[in-house]
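Participant: Build me a model:
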Amino acid sequence: MNEFNLNDFVRGWFVGGFDPSIIKTTEVEVAVQSFEKGAFEAEHCHKVATEITVIVEGAAKMFGKVYTAGSIIEIKPGEYTSFEALEDTKTVVVKYPGALNDKYLKDCDK
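Facilitator: Next up, the predicted model:
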């Protein structure tokens, strides 16, 4: 048996092709993330990976729509969205395949 703490991983990512990682793989990435109200990530897409975001607690705005606890959002490659925590929010995120350096800001990918 091994024990870990989520705080020991970068931005909550604990499975994937990065360090540290519990399971080092390029097939999938998994994170549990907490955002304080007002946290914002700029509009971006992934060109290779599909990303699934589960809102576990709180509320967030993506694709111009408000999602609350229990919402699951599947983001296909090439679909751009930003992320705004409308209240303290916890998410689980799965990206497949695990594709490092696959984040493209909307105004910077030309």
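
Participant: make it CA atoms for all contacts and neighbour counts henceforth
Facilitator: Will do.

Participant: before we move on, which element is residue 55 in?
Facilitator: Under the criterion of DSSP states H and E, residue 55 resides in strand 50-57.

Participant: Next secondary structure after that strand?
Facilitator: Counting by DSSP H and E, what follows strand 50-57 is strand 59-62.

Participant: neighbouring contacts of that next one?
Facilitator: 66-69, 81-89 (Cα atoms under 8 Å, 6 or more residues apart in numbering).

Participant: got the contact list for residue 102?
Facilitator: Counting by Cα under 8 Å, 6+ apart, residue 102 has contacts 46-49.

Participant: Now that you've got the residues you listed, can you turn the buried subset into something I can paste into PyMOL?
Facilitator: Applying 16 or more other Cα atoms under 10 Å to these, the buried members can be selected in PyMOL as follows:
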select buried, resi 46+47+48+49
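
Participant: One more, so I can put them side by side:
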Amino acid sequence: MVKGWFVGDFEPSLYHTGDVEVAVKHYQAGDAEEWHYHKVATELTVVVSGEVEMAGKRFREGDIVVIEPGEGTAFRAITDAVNVVVKLPGASNDKYLQEDSHA
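Facilitator: Sure thing, here's the model as predicted:
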């Protein structure tokens, strides 16, 4: 699987669907993902272990983060961390980076 994504409308996938995307993502302390937002999808993140920073706030094991369409976030692993990420709907080509923010 690519970057932990295993359900969605992409290859490889264990279950192909456009309804949802699901990933189990493993991070090492210091790993980061650049600021982005989705126009269509809601992104749900469950912190399974570790501590992360999203939307300028810190989250720990058991916390759930909801990023609504149009809301942006960057990501940084404060410690080694594992997250489960669910994107609904599984809208293809719905990730917009900082430089795309006026698109």
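
Participant: list the helices and strands the strand holding residue 55 of structure 1 packs on?
Facilitator: Contact partners of strand 50-57 of structure 1 among helices and strands, from 3 or more Cα pairs under 8 Å, 6 or more residues apart in numbering; DSSP states H and E: strand 65-68, strand 72-75, strand 89-96.

Participant: can you do 10 Å?
Facilitator: Strand 50-57 of structure 1 sits against strand 29-35, strand 65-68, strand 72-75, strand 89-96, with contacts defined as 3 or more Cα pairs under 10 Å, 6 or more residues apart in numbering; DSSP states H and E.

Participant: Just send those strands back as a markdown table, with mean neighbour count and distance to residue 23 of structure 1 too.
Facilitator: A markdown table is the format used below for those (neighbours: other Cα atoms under 10 Å; distance: least, Cα to Cα, whole Å):
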| stretch | mean neighbour count | distance to residue 23 of structure 1 |
| --- | --- | --- |
| strand 29-35 | 20 | 9 |
| strand 65-68 | 14 | 29 |
| strand 72-75 | 16 | 23 |
| strand 89-96 | 21 | 14 |
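
Participant: between these, which one is nearest to residue 20 of structure 1?
Facilitator: Of all these, strand 29-35 sits nearest to residue 20 of structure 1, with 12.2 Å by Cα to Cα.

Participant: How far off centre is that closest one?
Facilitator: Relative to its parent chain, strand 29-35 of structure 1 has a centroid offset of 6 Å by Cα atoms, centre = their mean, to the nearest Å.

Participant: that older thread, switch the helices and strands packed on strand 50-57 of structure 1 over to a markdown table; also include distance to residue 108 of structure 1.
Facilitator: Converted to a markdown table, these look like this (distance: least, Cα to Cα, whole Å):
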| stretch | distance to residue 108 of structure 1 |
| --- | --- |
| strand 29-35 | 24 |
| strand 65-68 | 24 |
| strand 72-75 | 19 |
| strand 89-96 | 22 |
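
Participant: and of the contacts of strand 59-62 of structure 1, the nearest to residue 75 of structure 1?
Facilitator: residue 81 (8.5 Å).

Participant: What separation do you get for the counterpart of that closest one in structure 2 and residue 16 of structure 2?
Facilitator: Alignment note (TM-score structural alignment): residue 81 of structure 1 maps to residue 73 of structure 2. Residue 73 of structure 2 is 27 Å from residue 16 of structure 2, where distance means Cα to Cα, to the nearest Å.

Participant: With that, I have no additional questions.
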